[in-house]
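[1] Sequence first, predicted coordinates after that:
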Amino acid sequence: MNILIVEDEALLALELESELETAGHTIVGQAMSSAQAKKLADQSRPEFAFVDIHLLDGPSGIDVGRHLAGLGIPYVFVTGNLKRIPEDFAGALGAIEKPYTMNGLQHALGFIERFVSGAKSDPIPPSLVPAPRIKNETRVSCAG
């Protein structure tokens, strides 16, 4: 997948980029602010994005998420504060809580890859907090 990383902590962004590239994905860009993220999303049209909630310009990751959702780009929040996520998850598939382990990230990424490609019956890994709509979609698919 072509992936956008929206993260204001350079070390975390580089670590995530390395892990995603090792898994065979292409990083189309990294953004540290909401304006940068929206511009990159508009220009590169990634297939997926990882979005931190608190960016250089404040807690603007939710606005970035809504922008991505408006473009039809699936994404997950990567955050140290799950309480900041709105009830509707702003269109996100879910969230990965910081600090995360590489193993947890790999399990979440595997689920995300399969979910985005249409396989909605896989169990949700513990490292991914699913949005309510995803939890319901996956549960329905598992039962059906």
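    Nice, thanks for sending it over.

[2] CA only for contacts and neighbour counts going forward, please
    OK.

[3] if I look at residue 131, how far off is residue 92?
    As judged by C-alpha to C-alpha, to the nearest Å, residue 131 and residue 92 stand 7 Å apart.

[4] Would you map the strands across this structure?
    2-6, 26-31, 48-51, 75-79, 94-97, 129-130 (DSSP state E).

[5] Just to check, residue 25 is in contact with residue 16?
    No: contact status for residue 25 versus residue 16: not in contact, 11.1 Å apart, counting by C-alpha atoms under 8 Å.

[6] Who has more neighbours out of those two?
    Shown here are residue 25 and residue 16; by other C-alpha atoms under 10 Å, residue 16 has more neighbours (18 against 14).

[7] ok, structure two:
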Amino acid sequence: MSSPTRPDQPLRILIVEDEALLALQMEGALADGGHEVVGLADTPDEAVALADRARPQLALVDIQLHGRRVGVELALELGRHGVPCLFATGNCPEEGGRDAALGCLHKPFADRTLREAVEVARSLLGGHEPAFVPLGLHLY
């Protein structure tokens, strides 16, 4: 997978969220921020298939999908496929999260906070220390 190197280029982002309205809201917020959402997935299998096909530079992953806490395992799997993850969830994990994702954005979050969190991820992926970490995002 290609890594983001220039802040003026849009990121290719995969959203893994089982609440359809929230997934669409996230997609719109990211598009408004100039990013390209390459797909929406609501199951781990769908997320991995989309990642292999669309080659995202970042995945935003909910921890609990359809009542099951599968997000950490999914983030680890996506990482093996070359896709770094940022959790976007109401259930930020302490155990195992550090090995699976860059950090965790706590739900509920505003569109602006989501875009700021993605910019923090871009900085980290580019090997830079983020200039600003929005309230509600914690890094591992």
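    Arrived safely, thanks for sending. In this text, all values refer to a predicted model and were calculated from it rather than measured experimentally.

[8] Superposed, how do the two chains score by TM?
    TM-score for the superposed pair, counting by TM-score structural alignment, normalised by the length of structure 2: 0.83. Supporting figures: 130 aligned residues with a C-alpha RMSD of 1.7 Å.

[9] hmm, back to that, select, out of the strands of structure 1, the one closest to residue 64 of structure 1.
    Nearest to residue 64 of structure 1 among these is strand 48-51 (7.7 Å), distances taken as C-alpha to C-alpha.

[10] So which bit of structure 2 is that closest one matched to?
    The aligned range for strand 48-51 of structure 1 in structure 2 is 58-61, by TM-score structural alignment.

[11] Tell me how many other residues crowd residue 131 of structure 2.
    By other C-alpha under 10 Å, the residues close to residue 131 of structure 2 number 8.

[12] For it, give me its contacts.
    By C-alpha atoms under 8 Å, 6 or more residues apart in numbering, the residues touching residue 131 of structure 2 are residue 120.

[13] And it, what's its match in structure 1?
    By TM-score structural alignment, residue 131 of structure 2 lines up with residue 122 in structure 1.

[14] Please report the distance of its match from residue 115 of structure 1.
    Plainly put, residue 122 of structure 1 is 8 Å away from residue 115 of structure 1 if you go by C-alpha to C-alpha.

[15] same check, this time on residue 36 of structure 1
    Distance of residue 36 of structure 1 to residue 115 of structure 1, given as C-alpha to C-alpha: 27 Å.
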